[in-house]
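Peer 1: Got a predicted structure here, sequence first:
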Amino acid sequence: MSRFRIERLVVLPPAEAWRRLTDWPAHGARVPFTRTTVLTPGRDGVGAVFTARTGVGRFGFDDPMEVVRMEPPGPGRTGVCRLVKRGRVVRGRASFEVSGTASGGSRVVWAEELRVRGVPAALDPVLAAAGRYVFGRVLDGLMHD
């Protein structure tokens, strides 16, 4: 299983960092050739389901995800969101954490554990490096718009 973790310190207060991080369509807008569709409109917390479709034309794959834990940050409390990836191609878990800093900003952590069908385990380090790069750019874009 490929694993990666990204951490950023941002100037946004925790509530705003959380709002941006859990704006699922905004994620797709930041990943090349990807569109995110929320399949449970109006449901933002546990049980929300969305799919990230990556590809060009007919060639691509779906990455369906479900929110299994959603606890927004609060005074003295770290916000935690956990997702389960249940696709044919991508399976695994993702998590986001947002906590306040002494300066009034936020510490944001994005972690994933995933398996990509057809990719041998020997390539897990390459997949993790690609994940850190791509999703690091996504996170930076979400936090700095």
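Peer 2: Done, it's in.

Peer 1: Could you use CA atoms for every contact and neighbour count after this?
Peer 2: Fine.

Peer 1: Now stretch 62-74: buried residues?
Peer 2: For stretch 62-74, burial by neighbour count (16 or more other C-alpha atoms under 10 Å) applies to Asp62, Asp63, Pro64, Met65, Glu66, Val67, Val68, Arg69, Met70, Glu71, Pro72, Pro73.

Peer 1: ah, wrong one, I meant stretch 128-145
Peer 2: Ala128, Gly131, Arg132, Phe135, Gly136, Val138, Leu139, Leu142, Met143.

Peer 1: Tell me how far the helix or strand where the fifth one lies lies from the chain's centre.
Peer 2: Read that as Gly136. Element membership for Gly136 (DSSP states H and E) is helix 124-144. A distance of 10 Å separates the C-alpha centroid of helix 124-144 from that of its chain, computed with C-alpha atoms, centre = their mean, to the nearest Å.

Peer 1: try this one side by side with the last:
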Amino acid sequence: MVNFLLERTAPLPLDEAWRRLTEWPRHGEVVPLTRVTVTPPPPTGEGTVVVARTGLGPLAFEDPMEVTVWQPPTEDTPGLCRLEKRGRVVTGWAEIEVRTGPGGRSRVVWREELGVRWLPGFFDPLLARAARHVFGRAANRLLRMP
């Protein structure tokens, strides 16, 4: 199990940064070999299930996540979304926080605890580097996409 933290600053209003990061199917557009489905259909709220299916054909796996905290940002409070990973392969949780940053920009904090069942702890450093790269790239691309 690995923990990592990503921080980004974007020249976007809070609600726009939040929208770009929490329109779940867009994650499938920026993560290679991944398709994302959402149940029930938007709008997202507590209890929404987001399923990321990654891979090709029979070599794919699903990463179902349930939204357990859904607090969109307001003028006075940061936005916070927490997803609990409920899959047979991928475990842990992810939190996306969007708050006011310097100069009226949006500050994004992405925290994640990530585990892969049956993967020995010996591989944790490699998993952490790969996760930071994949999720960091995804966050960058999501914040740039209109």
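Peer 2: All right, it came through fine. These figures come from a predicted structure and were not determined experimentally.

Peer 1: before we move on, the earlier item: keep only those of the buried residues of stretch 62-74 of structure 1 that are in strands.
Peer 2: Counting by DSSP state E, the buried residues of stretch 62-74 of structure 1 place Asp62, Asp63, Pro64, Met65, Glu66, Val67, Val68, Arg69, Met70, Glu71 in strands.

Peer 1: Tabulate those (a markdown table), appending distance to Val38 of structure 1.
Peer 2: Listed next are those as a markdown table, based on distance: C-alpha to C-alpha, whole Å:
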| residue | distance to Val38 of structure 1 |
| --- | --- |
| Asp62 | 13 |
| Asp63 | 12 |
| Pro64 | 10 |
| Met65 | 10 |
| Glu66 | 10 |
| Val67 | 11 |
| Val68 | 15 |
| Arg69 | 17 |
| Met70 | 16 |
| Glu71 | 19 |
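
Peer 1: residues near Arg58 of structure 1, how many?
Peer 2: When counting by other C-alpha atoms under 10 Å, one arrives at 6 neighbours for Arg58 of structure 1.

Peer 1: State the distance from it to Thr51 of structure 1.
Peer 2: With the distance defined as C-alpha to C-alpha, to the nearest Å, Arg58 of structure 1 ends up 16 Å from Thr51 of structure 1.

Peer 1: Now do stretch 40-58 of structure 1: everything it contacts.
Peer 2: With contact meaning C-alpha atoms under 8 Å, 6 or more residues apart in numbering, stretch 40-58 of structure 1 is reached by 24, 28, 32-39, 60-70.

Peer 1: try it again with 10 Å
Peer 2: For stretch 40-58 of structure 1, contacts defined as C-alpha atoms under 10 Å, 6 or more residues apart in numbering pick out 22-25, 27-28, 31-39, 60-72, 81-87.
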